[in-house]
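> coordinates only, sequence not included:
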């Protein structure tokens, strides 16, 4: 007997709000065994938490139901099983809604769900405080149990993003809990496809190389019994699957060589990528280790109230104008907010040919537990300066009230204290045991640096002339992964782009803890910048609150690059 055929697992959602038509496109575009969707992010859990406060029966991604309305019968006809984390804070409620939809459509489907990630009722008992939401990141074995029991649709709450891919693969091949290399390979494949079009050319540094990015196809993974995979997309769809587009997604929102999941720790430093034909990239060699004994917990709380005003400063004396209005506004506030931050974006150009190009933006952000301290008391005080401040005074918005903002905090809890449960279509509840073979998560040994390049003439140009980057948020921290395409470029990058140089190139990181990780197989350097996003995305500590443009800023900075590499 030959090796079993690979299982084809597609993705149709990278976030809550992704392309609605993607589910249908993936079902009609080519052969699939499973279709997955990732609808959850740290910010999404806060949004769903506030939704549940108003409507206790909600708390799930409603767009998933919209997609199923058109596609449930199509999936049944094609024999495609659906696994999605769209259940958010209420997977049981979403499962009921899917069943009601199926009954109304006359489509006989078996709907199961995975429960147990919501730790909110026990948050204090577990030492997690009193958050609005507290959700443990579960693994794939509840999904496996539901699929093995015959479910056509499995919805979950907060499982790890890769788990919706690992579950179908493990069920299909009958992997065991200690098949770590196979599970790690599926984690990596899931990590690649979880963010949808980011694997087929979206948000890609060398975007001009991507054909037909106006309507790129979503990715799929052909996963083999040994855990290796081929990342591809349906024929005839836009975008591109290449070693570079896959590398970009592999570096998204990771830390170092060890990528922990509840079922396995994948060694990112063992990944081997190779072309397997047009729009096909083979991922192989992934090694796995036992998972850590704890589960990460996503904690979202209401941090207080926030408001902001943006002043437009035009023409000459920008710094003096900014200093004047800053002094005036701070003197005018009868009650000082708990936090008051100023940022000046020098978007102005000398001798500009348009007024907009001659203008800079001065932004003031205030936060306070009391909404009165950041409401009209603040914004009206800013507007009242209109005829008494710098020449050309104008603001970008009228005065308004403060808005609630959230705070994200990561937590950890002993996996044995989390009740991971698979709930079958007939209501049977199966408790899923946590991993018993575990390994404390420790940083991997740093690899040796490659031999430096011999001294050659250099040219001062943007780093992005030879390097690509991908960046993203992880709570209050951000990562920036930078990679190059040739071994010679790698020798230069690994020896040149140090933590010290990064801090010089990105001055706002100068006083923050920064850790560098080398991934030679990917010719990549990954930086983790702690605290750059304050208390998470909803806190909005900076101009780019999710750090999505951080890598592109880095690529735009000028460095001395050997001419032979350009």
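In hand now; what should we look at? Computed from a prediction, not measured in an experiment: that's the story for all the values here. Residues are numbered from 1 along each chain as shown.
> For the rest of this, base every contact and every neighbour count on C-alpha atoms.
Fine.
> need the helices for the stretch 301-450 of the chain, in chain order.
Under the criterion DSSP state H, counting those that start in this stretch, the stretch 301-450 of the chain contains helices at 318-332, 376-383.
> got TSV for these, with mean neighbour count and distance to residue 500 too?
Listed next are the helices of the stretch 301-450 of the chain as TSV, based on neighbours: other CA atoms under 10 Å; distance: least, CA to CA, whole Å:
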stretch	mean neighbour count	distance to residue 500
helix 318-332	16	29
helix 376-383	21	39
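> Put this next to the previous one:
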């Protein structure tokens, strides 16, 4: 057994992340494993129709260009690479990698993990009685008025660990959980058993923290003004120890920083509550402890795990029609009146037969005394959906809106330098289903063609649901000052299907009692009026000084099909931080002093 921690470095947090990240990781500090995450729900949605048209591809093609210059160095250093860049077709990417390796004249063994792609088996699984119950509503898949074109089960890290144990140097996956790209290598390195729950849980937490790349190093962080090198934060490294604890750090040469706050930001990102379900283990996030272990080093410890659920999530996507989005601008006085007239004109022109939904939204406000034309300008976003293409074609939509310019309001225009909106795009809807893990044919395919079946977990526990936390008691009377919440708290928000989650935490432990008391469910409804009628779930993470909310249904049926400009809820947390509250003056003073202001 390897006793020292395994060093796992991230080089991609999503499809479209910094192309140079692989180069940066290779030029950075020594590591044992490079891990790249490219898949998100909205990425799978966008790739689904493309893969349907051309099943020969379906993988992240630019990953090949990223890794190709480094094949010789990988072989020389003995570094492993694990990635989900296989997307819809891990076998094709594995074969393309083998060709590139042969051309480079080096020896690297490539394995791939499959079984996540359930689309070819969907009819068989339905006929066997599997209902693919919706995670949010409990409805069976048969209730969905759409026919899936893709279906991917979320696999755990056992296949990755098996491939590495069999000597693979590069492991290509499709839809494994993001954290499995770290947990699998950690389980291989430390030779953990499948029932080492606490150790596996610790590795899943480490994987969750580094899966989004620069997030843990100061990227997309509400305290960005205090981040050195915030213009180009580097990528994180997880040092996972044999007991499952870890230290989160970064390459010493790269900008950014790793602090308890930057790690907390990622820890509360895209979760449903304290119980974090994974195909290998159920993680109890409320047991996690964070501590600053040195400059750019945060220790993650105390994580408890228990058996995984008997089911895993299945991401199903189906076309439900078409959508189109365009942006125009309004400038000057009487903006509200201009917007109301323009919205009426647009509805009159394009809200005809065949258009299902039309949303015309003004974004922002005009400055009180604008010092430039742009300070006196607001964008207006126009989005429409339809079952058929024809109502959204140029002549029926963009052309008609363009025909308003001489008969609408003054100061109305669009950016003629931008790409012209001509026609609609496919509209893809998401269905998060459930399937017993025993029904998933999880397999590892080695370089020599051997196939190794990965058995489902022998021990599982039906999920007990998220814990219920009581609403807080009022905070003792104190002298207060009206100020934005963000003056005293950080936040990070994201998406889980149609739900938006947001974690809000206090850097100062002295502010935690006030924060947990102030952020009740009713207060959040006041702060986010559009969530007023939604089911809101509230949890507390005392060890993180955090309150966490799930806003069920804020994102409709998922980021790929709702009509919001912030389709995947990434800015919800920053919006909440702008809302003013009565904050104790003592706490505001402590925060100002800590920031040197």
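Perfect, I can see it now. This is a predicted model, so every value here is computed, not measured.
> Which parts of the stretch 151-300 of structure 2 are helices?
Remark: helices assigned in the stretch 151-300 of structure 2 by DSSP H, counting those that start in this stretch are 158-165, 180-190, 197-210, 260-267.
> for those, which one sits closest to residue 587 of structure 2?
With CA to CA as the criterion, residue 587 of structure 2 lies closest to helix 260-267 of the helices of the stretch 151-300 of structure 2, at 17.7 Å.
> roughly how far apart are residue 280 of structure 1 and residue 195 of structure 1?
Noted for residue 280 of structure 1: a distance of 17 Å to residue 195 of structure 1, by CA to CA, to the nearest Å.
> and the gap between residue 77 of structure 1 and residue 527 of structure 1?
Look at residue 77 of structure 1 and residue 527 of structure 1: by CA to CA, they are 46 Å apart.
> Name the residue in these two with the higher neighbour count.
When neighbours are counted by other CA atoms under 10 Å, residue 527 comes out ahead of the other of residue 77 of structure 1 and residue 527, with 23 against 10.
> pull the longest strand from structure 1.
Assignment by DSSP state E gives strand 294-314 as the longest strand of structure 1.
> List the buried residues in stretch 61-71 of structure 2.
Neighbour-count burial for stretch 61-71 of structure 2, with 16 or more other CA atoms under 10 Å as criterion, is recorded at 63, 67, 71.
> now, which of these lie within helices?
63, 67, 71 (DSSP state H).
> how much space between the nearest residue to the second one once chain neighbours are set aside and residue 349 of structure 2?
In space, and not counting its chain neighbours, residue 67 of structure 2 is closest to residue 22: 7.0 Å by CA to CA, 6 or more residues apart in numbering. In this structure, residue 22 of structure 2 and residue 349 of structure 2 are 49 Å apart, going by CA to CA.
> quick revisit: okay, the helices of the stretch 301-450 of structure 1 in JSON lines with distance to residue 560 of structure 1 next?
Listed next are the helices of the stretch 301-450 of structure 1 as JSON lines, based on distance: least, CA to CA, whole Å:
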{"stretch": "helix 318-332", "distance to residue 560 of structure 1": "31"}
{"stretch": "helix 376-383", "distance to residue 560 of structure 1": "45"}
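> And those: which comes nearest residue 484 of structure 1?
Nearest to residue 484 of structure 1, of all those, is helix 318-332, at 38.8 Å by CA to CA.
> what sits up against the closest one?
For helix 318-332 of structure 1, contacts defined as CA atoms under 8 Å, 6 or more residues apart in numbering pick out 313, 336, 344, 360, 362, 381, 382, 385, 389, 390.
> okay, it sits on what stretch of structure 2?
Aligned by TM-score structural alignment, helix 318-332 of structure 1 corresponds to residues 335-349 of structure 2.
> how many neighbours does residue 533 of structure 2 have?
Neighbour count of residue 533 of structure 2, defined by other CA under 10 Å: 11.
> Can you say which helix or strand has residue 10 of structure 2 in it?
Under the criterion of DSSP states H and E, residue 10 of structure 2 resides in strand 6-12.
> check the fit of that strand onto structure 1 and give the mean distance.
Comparison of strand 6-12 of structure 2 with structure 1 after fitting gives an average deviation of 1.0 Å (mean CA distance after the TM-score superposition for structure 1).
> Can you spell out which helices and strands pack onto the helix or strand following that strand?
Later in the chain than strand 6-12 of structure 2, the nearest helix or strand by DSSP H and E is helix 21-27. Contacts defined by 3 or more CA pairs under 8 Å, 6 or more residues apart in numbering; DSSP states H and E place helix 21-27 of structure 2 against strand 6-12, helix 61-67.
> Turn those into a markdown table, including distance to residue 286 of structure 2.
As requested, these are exported to a markdown table (distance: least, CA to CA, whole Å):
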| stretch | distance to residue 286 of structure 2 |
| --- | --- |
| strand 6-12 | 24 |
| helix 61-67 | 36 |
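> No more questions from me, cheers.
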